[in-house]
Structures are given as structure tokens and as C-alpha cells.
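Peer 1: 3D, please:
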Amino acid sequence: MAAAESSPLTTHVLNTNDGVPGAKMALSLHRLDTKMMIWTMLSVGTTNEDGRCPGLISREAFIPGMYKLRFETASYWEGLGQTSFYPYVEVVFNISDPGKKFHLPLLMSRFSYSTYRGS
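Peer 2: The predicted structure follows:
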């Protein structure tokens, strides 16, 4: 993974079911190859104790295009001894100005989730 300081894309997972950070959740970042129309995995990571996953991508690798963050929610809930309705969550988004900073939080419970573009 890229250095945390230079990552123009950050994420934060919040377990709204229990009111705590979504720690130790596996996730991956992908970019769509528009010629082949397939997703290319760029990085993988795990959220820290604060529910954050620093260093997703370097500023140099962050180019215009369509991206997705895939959060492995079933594994997270199973690790807590619980089940969930969604086995994973994929958040797909477009980047037209990679010079900006993008923050994509995931707020989730066992039966719902939401996301937004933060700063």
C-alpha cells in the first residue's frame, strides 16, 4: 500500500449497530479498465482499531476513472460472532479531478449501510 500521508483517497468504517469503529475489516480498492471493461485490483488492506485504512493509493497512481471500494462485511460480522444480510459492500465512484482529496466513509449495521463523499 501507498504511504498514508500521500493517499488522496481515505476511508473510515463505522459500526453503527454497536456505535464503534469497524476495526479489522478487510477491504480492497479497484479501478475499471475501460478498454477491457474489467476491474483491476489496486490495493488491499484492513481497517485499523479506529476503523481507518490509510495508504490506499499513491497520488501518482490516482488517475481519473471509475473506482470501487469493496468492504468484506460478512467476515467482519462473523468475527464478532454475528451474521449480516450483506456479504460485502461495494461503493463505486467516479474520479474526474484526482488532485482533490476524497474521503469515503462506510456507516453500517448488520442489515443496512450508507456512504457519502466526505472531505
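
Peer 1: rest of the way, CA atoms for contacts and neighbours
Peer 2: Fine.

Peer 1: Can you report how many residues neighbour residue 77?
Peer 2: Using other C-alpha atoms under 10 Å, residue 77 has 20 other residues around it.

Peer 1: Following up with a second sequence; could you model it the same way so I can compare the two?
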Amino acid sequence: MTSPSAQTSLSTHVLDAARGKPAADLQVVLSRMNEPVAAAHTDSDGRISWAVALDPGDYLLHFATGAWFASTDREAFYPTVELHVTIGAGHTHVALLLSPFAYTTYRGS
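Peer 2: Got it, this is the predicted structure:
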């Protein structure tokens, strides 16, 4: 039998909805039970495929949106976006659509 962590994976995709482009080089920290698991920056397509062993459970994705918007010379209302997600066995994809004064998220495929 395969362990749950071998079957569990997570990816993230962040899009700049105001500009209609990927949110490249946005810092994201993945945590579980208040302990950092991994940190990464989105690639040029706004994506992160978390290359860490994960067990099913509750996680926090912390997006440094304020610093990212500042790096593009734009004002932003949300200095961070934190998404609490529950992932199960298999693959979970978390999408985040950003604009300077709003955001939305959904579980993708």
C-alpha cells in the first residue's frame, strides 16, 4: 500500500486579473499547524508546483500580495492573502485571481 503523502500533491496558480497576466515572482509560504512547510515564488506563468511531501490535512497558503503589488508600482488594499485549505489524497490545485482591491480563489483541477 502506498502512503498518503506519496499520493498527495499541491499546486498554485496566481493571475493578475487587472492586467490579464500571470502574477510572476509572487512570494508564497505554505504552512501546516503554524509551521512553515515550504516557501517559493511563482514562476513566469504565475505557478508553483509544491515539490514537498504532503499528508492530507489543513494547510495555509500565505501570499505576499502587498509586496508584490508594490514591486509593480501599484497600490493594494490587501497586504497579504491567506487561504486556509484542506487537501486530501490526490492532487489539489489552488487558483488565486488578484486585483489591487479585490481577490477571488477557487479549487481548480
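
Peer 1: How close are the two chains, by TM-score?
Peer 2: Superposed pair, TM-score by TM-score structural alignment, normalised by the length of the second structure: 0.88. Supporting alignment: 103 aligned residues with a C-alpha RMSD of 1.5 Å.

Peer 1: Apart from its chain neighbours, what residue comes closest to the residue nearest in space to the middle of the first structure?
Peer 2: Residue closest to the mean C-alpha point of the first structure, counted by C-alpha atoms, centre = their mean, is residue 69 at 4.1 Å. Distances taken as C-alpha to C-alpha, 6 or more residues apart in numbering place residue 29 nearest to residue 69 of the first structure, at 4.7 Å, with adjacent residues excluded.

Peer 1: just residue 8 of the first structure next, same as before
Peer 2: Spatially, and ignoring its direct neighbours in sequence, residue 8 of the first structure is nearest to residue 101 (4.8 Å; C-alpha to C-alpha, 6+ apart).

Peer 1: And that neighbour, what's its match in the second structure?
Peer 2: Matched by TM-score structural alignment, residue 101 of the first structure corresponds to residue 91 in the second structure.

Peer 1: Please give the element, helix or strand, for that match.
Peer 2: In this structure, residue 91 of the second structure sits in strand 90-99 according to DSSP states H and E.

Peer 1: by contact count, what packs against that strand?
Peer 2: For strand 90-99 of the second structure, the elements it packs on are strand 8-16, strand 102-108, judged by 3 or more C-alpha pairs under 8 Å, 6 or more residues apart in numbering; DSSP states H and E.

Peer 1: now the angle from that strand to strand 8-16?
Peer 2: Strand 90-99 of the second structure runs at 10 degrees relative to strand 8-16, counting by axes from the mean of the first three to the mean of the last three C-alpha atoms, to 10 degrees.

Peer 1: how far is strand 90-99 of the second structure from where the chain is centred?
Peer 2: Centroid displacement of strand 90-99 of the second structure relative to its chain, using C-alpha atoms, centre = their mean, to the nearest Å, is 6 Å.

Peer 1: which residues are in contact with that strand?
Peer 2: Strand 90-99 of the second structure is contacted by residues 7-18, 103-109 when judged by C-alpha atoms under 8 Å, 6 or more residues apart in numbering.
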